[in-house]
Structures are given as structure tokens and as C-alpha cells.
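J.: Kindly return the folded structure for what I paste below:
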Amino acid sequence: MEITVNDQSTEIPEHHSVQQLLATLFPGSSKGIAVAVNQYVLPRSEWPAYILRPQDRIMLIKATQGG
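T.: You can find the predicted model right below:
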């Protein structure tokens, strides 16, 4: 199924959760990441239960250190 992640089309399996998507994109750790699905900020506690649907628009923001 096709979704959009940070304005790029991405193919994922059906019935994929946000947590599964993040495990694929960030295999080391998902710390410091904020997720919005269709312009709704999704709390980390909802990542395992939120099943992505075709045409969902995902925005991922990763915090970085620096100055």
C-alpha cells in the first residue's frame, strides 16, 4: 500500500502500524522522533495500535543536538 512519508511516496505492507514503520525506517532507535499522521500529532503510546491506511500522510521529525 502507498503512503507519504515526509512528502515522499513510500510502499509498505498492509496492516502496518506506525511503530512497525518506524522500526523499518530507524532500526537502531526511535528516540527523539515525533510523528504526525494526516496533520494530527500521534502520541508515542498510540504508535503500536495505529494502523496506517492507504494515502496516509506521515510527517516524521527527528530531534538533533547542536548549536
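
J.: Only C-alpha atoms from now on, for both contacts and neighbour counts.
T.: Will do.

J.: What's the local residue count around residue 19?
T.: Other residues near residue 19 come to 18 when the count uses other C-alpha atoms under 10 Å.

J.: Ok, residue 66 next?
T.: 4.

J.: and the gap between it and residue 32?
T.: Distance, residue 66 to residue 32, using C-alpha to C-alpha, to the nearest Å: 14 Å.

J.: Second chain to compare with the first, below:
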Amino acid sequence: MIKIRVNENILEVAKDFNILQLLEQLNTPQNGIAVAINSAIISKEVWASQHFSENDNILIIQATQGG
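T.: Okay, the predicted model is just below:
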């Protein structure tokens, strides 16, 4: 198990955990969001293969509509 920070909350996950698994665990929809690990935006095409490292800082940003 490793510790990661997701939107300022610390979570403990398996070492082989990926972004898609994280989104599923958090009940976060995959559409209309961006994911960054340590300030680097991660392309949606690699979410299934992108694993985390100890102390990674993950930011999940939800797109909003405004006027």
C-alpha cells in the first residue's frame, strides 16, 4: 500500500492502482474532468495504465459551465 494525496485528502491505495480505479472508488465520472499528478496533466488515453507512486499529489478538476 502507498499513500497519495487526492484533492488535499490522503488516501491509501494499492501500489498498482491506476487513475481509472481511483475515479471509480471516488464515484467520479470520467467525462468533463481533468486529472493531474504532481502538477502534470495526464492524458485520458493513459488513465488505465498510469499508476501512482508514494506521496503523489493528484488533482481532479471538474469542468463547470458558466455564463
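
J.: chain center to stretch 43-58 of structure 2: distance?
T.: Mean-position distance between stretch 43-58 of structure 2 and its chain equals 6 Å (C-alpha atoms, centre = their mean, to the nearest Å).

J.: Ends of that stretch, what's the gap?
T.: Termini of stretch 43-58 of structure 2 sit 14 Å apart (C-alpha to C-alpha).

J.: What residues of that stretch count as buried?
T.: Buried residues in stretch 43-58 of structure 2, counting neighbours by 16 or more other C-alpha atoms under 10 Å, are found at 47, 50-53, 56-58.

J.: didn't residue 19 of structure 1 look like it was pressed against residue 43?
T.: No. Counting by C-alpha atoms under 8 Å, residue 19 of structure 1 sits too far from residue 43 to count as a contact (11.2 Å).

J.: what's the overlap in contacts for these two?
T.: Residues touching both residue 19 of structure 1 and residue 43 (C-alpha atoms under 8 Å, 6 or more residues apart in numbering): none.

J.: now the strands for structure 2?
T.: Taking DSSP state E as the criterion, structure 2 carries its strands at 2-6, 9-13, 33-37, 40-42, 57-62.

J.: Kindly calculate the angle that the last one makes with strand 2-6.
T.: Using axes from the mean of the first three to the mean of the last three C-alpha atoms, to 10 degrees, the interaxial angle of strand 57-62 of structure 2 with respect to strand 2-6 works out to 40 degrees.

J.: ok, average deviation of strand 57-62 of structure 2 from structure 1?
T.: Here the mean offset of strand 57-62 of structure 2 against structure 1 after fitting is 0.5 Å, by mean C-alpha distance after the TM-score superposition for structure 1.
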